[in-house]
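Trainee: Sequence unavailable; structure follows:
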């Protein structure tokens, strides 16, 4: 079972920020990734629909015999993590708990901000998680619905992106935050712009990067980690429900993988 791949699912390309950290921290592990770009964004969708789509991606990866599932999407984590964990025999990890833990460790004044999709913010999962572990923490949340389309259209480093981010984050500028959770795995692609808007006094928390530290711990705990002697068999396979031509440049640029393997798939048919 050790040599089986770790599965990652996301509403689009955002989960690639989690995969990038997985490749860095877990270079011996094989990775299968599904990005549901045809139905992205998930943020405005009803919970029942997000749960359905998340299960469809999960079932596809289970057919590939994965050894662990990472829900590399905050919206899907909020909507589906509990249900999927109950029904799968393999370890299932979301991105909300690791990001919350990191924010609590980081904050100095107990003023934590969360930015995410409409679905993630509406679920209130970050606030509930943080407050369950630290009742002194004050959590300010803001939905940023324009951020995901910027990333999915490969405009995350454009002048338009800088303008949209500055306008969207204006309500948080004077909120007294010293820590801000990037509560969507698309948002690390906007990291430098967000940091510039919020200022150097605000620590940005990449929930996806924090998740991989937890993945590493669980691999060791269940004795699932690939031995370095078997790393020659490591493979990275990417699947998208949308356009390969849209997915490939972002994946190649972000992950720095030569001859990246991307396949178009259909789900729910």
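Mentor: Yep, it's here. If you're wondering where the values come from, they're calculated on a predicted model, not measured in any experiment.

Trainee: Every contact and neighbour count from this point should use C-alpha atoms.
Mentor: Fine.

Trainee: what's in contact with stretch 139-159?
Mentor: Residues from elsewhere that reach stretch 139-159 (Cα atoms under 8 Å, 6 or more residues apart in numbering): 12-14, 37, 41, 43, 111-118, 120-121, 127, 130, 161, 164-165, 168, 186-187, 189-190, 246, 250.

Trainee: let's bring in a second one:
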């Protein structure tokens, strides 16, 4: 199984930021990615529907004989990860726990701001995970639904984006947050803007980088790291294909995605 591919799924192409981070850490790994772009976004769906979609996505990846499934979607992780881990024999990991671990790795973290989709904030997954593991932690969680369309429009350093960030983040900054969690896989593209936007000393934790580090750790622990040399392959599957999704895939990966296949679940 060492040389079997890693399987990733997301409701769209935002999870490609996780793929990009994994490719930086583990360049020899082959990757199969499924973006359920025909049914994006998951964040506005009911928990039952999200779990149904997540199981369909996982079965698609297992049919391609992946050695691990990475739920590269915060909303799907929040609502479906336990049921996926219970049902399937391959390791299944999500993006929430590694982000929580990264926040709590700093003993000085006391006031944490979280921005995410409505579905992720509504699930309370991050809030519960943080509060259970560090008593006295002050958590400010805010849904930030306007950021995804702005990112997909490539308005990363646009005045409108900065105005929206002020609206979402100023109340958190007024409360003295020392850590900002980017709990959506789209948001790492905003990190350069956020570094200029946030006061010095506010730490940024993003779900893509932290998830990639967990993937490496789990593969090492399970003796599943690829023993091949050279650059791993990327198979990119989307349930709806458009020029917009191809352009987004290129930007989220920071390189050409190659051939993209349309699939039906």
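Mentor: Now that the structure is in, tell me what you want to look at. Model, not experiment: these values are computed from the prediction.

Trainee: what's the TM-score here?
Mentor: Overlay of the two chains. TM-score (TM-score structural alignment, normalised by the length of structure 2): 0.93; 265 aligned residues with a Cα RMSD of 1.8 Å.

Trainee: burial of the nearest residue to residue 66 of structure 1 once chain neighbours are set aside, as a residue count?
Mentor: Leaving aside its chain neighbours, residue 66 of structure 1 sits nearest to residue 5 (5.0 Å; criterion: Cα to Cα, 6 or more residues apart in numbering). When neighbours are counted by other Cα atoms under 10 Å, residue 5 of structure 1 registers 24.

Trainee: before we move on, back to that, mark which of the contacts of stretch 139-159 of structure 1 are buried, thanks.
Mentor: Among the contacts of stretch 139-159 of structure 1, those that count as buried by neighbour count (16 or more other Cα atoms under 10 Å) are 12-14, 37, 41, 43, 111-118, 120-121, 127, 130, 161, 165, 186-187, 189-190, 250.

Trainee: Can you flag which of those belong to strands?
Mentor: When DSSP state E defines the strands, the subset of these inside them is 111-116.

Trainee: Tell me the one among these nearest to residue 32 of structure 1.
Mentor: residue 116 (24.7 Å; Cα to Cα).

Trainee: quick one, what contacts the closest residue to the closest one other than its chain neighbours?
Mentor: Distances taken as Cα to Cα, 6+ apart put residue 183 closest to residue 116 of structure 1, at 4.6 Å, once the chain neighbours are dropped. Counting by Cα under 8 Å, 6+ apart, residue 183 of structure 1 touches 74, 96, 99, 114-117, 120, 206-207.

Trainee: How many neighbouring residues does residue 218 of structure 2 have?
Mentor: Neighbours of residue 218 of structure 2 (other Cα under 10 Å): 16.

Trainee: Now which residue in structure 1 aligns to it?
Mentor: When structure 1 is aligned by TM-score structural alignment, the residue opposite residue 218 of structure 2 is residue 218.

Trainee: mind checking the SS state of its match?
Mentor: Under the three-state scheme (DSSP: H, G, I helix; E, B strand; the rest coil), residue 218 of structure 1 adopts helix.

Trainee: and it, how far is that from residue 201 of structure 1?
Mentor: When distance is defined by Cα to Cα, to the nearest Å, residue 218 of structure 1 is 33 Å away from residue 201 of structure 1.

Trainee: Any figure for the gap between residue 194 of structure 1 and residue 72 of structure 1?
Mentor: Distance, residue 194 of structure 1 to residue 72 of structure 1, using Cα to Cα: 20 Å.

Trainee: Thanks a lot, catch you later.
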